[in-house]
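Peer 1: Here is a sequence with its predicted model. Questions after.
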Amino acid sequence: MLLRSKMKQQFPWMRFYEPKDVPIGPHPLPMWEADFASYDNRVLWGEVCDFIKEEHEDLSVLVHPHSFDGDYADHTKNAFWVGDVLELRIQGWKR
């Protein structure tokens, strides 16, 4: 939760969701989510990604957009990992 706390301080404009104590959706481990809260904030993508790369420590972080390509593309070809890559639970998802 240290990365989450640091991000909340560094990027107070981001929207942070409650952490999940169990795997949810395609995520194989408990997780938390943050998003850009507004399409206008997309210009800050690089700044946020650079921060995550610097501060992730031993966490595996999936960074992905919410695009019109769909969930499968957003979690695979449109995404990138910081730290160890985890196998997502995406069997049966529409490609």
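Peer 2: Received it, and whenever you're ready, just let me know what you need.

Peer 1: CA atoms for contacts and neighbours, from now on please.
Peer 2: Noted.

Peer 1: Run through the residues that contact the residue nearest the centre of the chain.
Peer 2: With distances taken as CA atoms, centre = their mean, residue 63 lies nearest the centre of the chain, 3.8 Å away. Shown in contact with residue 63 (CA atoms under 8 Å, 6 or more residues apart in numbering): 49, 79, 80, 81, 82.

Peer 1: buried subset of those residues?
Peer 2: For the contacts of residue 63, a burial check counting by 16 or more other CA atoms under 10 Å picks out 80, 82.

Peer 1: Now residue 67: closest residue in space that isn't a chain neighbour?
Peer 2: Sequence neighbours aside, residue 74 is the residue nearest to residue 67 in space, at 6.6 Å (criterion: CA to CA, 6 or more residues apart in numbering).

Peer 1: The structure to be compared is supplied as follows:
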Amino acid sequence: MSDLQPDPSGAIVQQPERITAYHAHVYYDPAESRDRAALLRERVGAIFPDARLGRWHDQPVGPHPQAMFQIAFAPDRLSAILPWLMLNRSGLAILVHPDTGDAYADHARHALWLGAILPLRLDVLKHSEPTT
């Protein structure tokens, strides 16, 4: 059975079970806010040891318009990690999105922002429309 089911109107309803992980991209300015990002990264690693901390990217990479690092975590950790990031982001912009296998939709339509919303370079992402 497909995890994409139409609702009574015929629109596709995606099931949350499609989400295999979440990513939080923490953006910073290498010259002005990398220290705050480093402290946040250290705290996340200490408080959430099951979260996977990605490499530092001091230059834009992929769809990301400025320096960032990624925090990856299991779906069952969203309810703990998201509120913590909301309250402790130290003024940094953070993009949080699911991983459903559709990178374009995950970054463009399924994402939420903490702090400033940055313009992503979505043209570099693969896009696949859900089908039944």
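Peer 2: Now that the structure is in, tell me what you want to look at. The structure presented is a predicted model; accordingly, all values stated were derived computationally and were not measured.

Peer 1: TM-score of the superposition?
Peer 2: Overlay of the two chains. TM-score (TM-score structural alignment, normalised by the length of the first structure): 0.86; 90 aligned residues with a CA RMSD of 1.4 Å.

Peer 1: ok so, going back, which residue in the second structure aligns with the residue nearest to the centre of the first structure?
Peer 2: Here residue 63 of the first structure is matched to residue 96 in the second structure, going by TM-score structural alignment.

Peer 1: quick one: what helix or strand has that match in it?
Peer 2: Here residue 96 of the second structure, judged by DSSP states H and E, is contained in strand 94-99.

Peer 1: what ranges do the strands span in the first structure?
Peer 2: Remark: strands assigned in the first structure by DSSP state E are 15-16, 34-35, 61-63, 80-82.

Peer 1: Could you dump these into CSV and include distance to residue 55 of the first structure?
Peer 2: Shown next, in CSV, are the strands of the first structure (distance: least, CA to CA, whole Å):
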stretch, distance to residue 55 of the first structure
strand 15-16, 17
strand 34-35, 15
strand 61-63, 11
strand 80-82, 10
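
Peer 1: Between those strands, which one is closest to residue 54 of the first structure.
Peer 2: Residue 54 of the first structure lies closest, by CA to CA, to one member of these: strand 80-82, at 9.5 Å.

Peer 1: The closest one maps to which residues in the second structure?
Peer 2: Using TM-score structural alignment, strand 80-82 of the first structure lines up with residues 112-114 of the second structure.

Peer 1: Can you tell me what sits against that stretch?
Peer 2: Stretch 112-114 of the second structure has contacts (CA under 8 Å, 6+ apart) with 86, 93, 94, 95, 96, 97.

Peer 1: From those, keep the buried residues only.
Peer 2: Buried members of the contacts of stretch 112-114 of the second structure, counted by 16+ other CA under 10 Å: 93, 94, 95, 96, 97.

Peer 1: Just send these back as a markdown table, with distance to residue 66 of the second structure too.
Peer 2: As requested, those are exported to a markdown table (distance: CA to CA, whole Å):
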| residue | distance to residue 66 of the second structure |
| --- | --- |
| 93 | 11 |
| 94 | 12 |
| 95 | 12 |
| 96 | 15 |
| 97 | 17 |
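
Peer 1: Just the helices from the second structure, written as ranges.
Peer 2: With DSSP state H as the criterion, the second structure has helices at 34-47, 78-88, 103-108.

Peer 1: winner for burial among those?
Peer 2: Among those, helix 103-108 has the highest mean neighbour count (mean count of other CA atoms under 10 Å), at a mean of 20.

Peer 1: quick one: it to the first structure mean distance?
Peer 2: Its aligned residues in the first structure lie a mean 0.8 Å from helix 103-108 of the second structure after superposition (mean CA distance after the TM-score superposition for the first structure).
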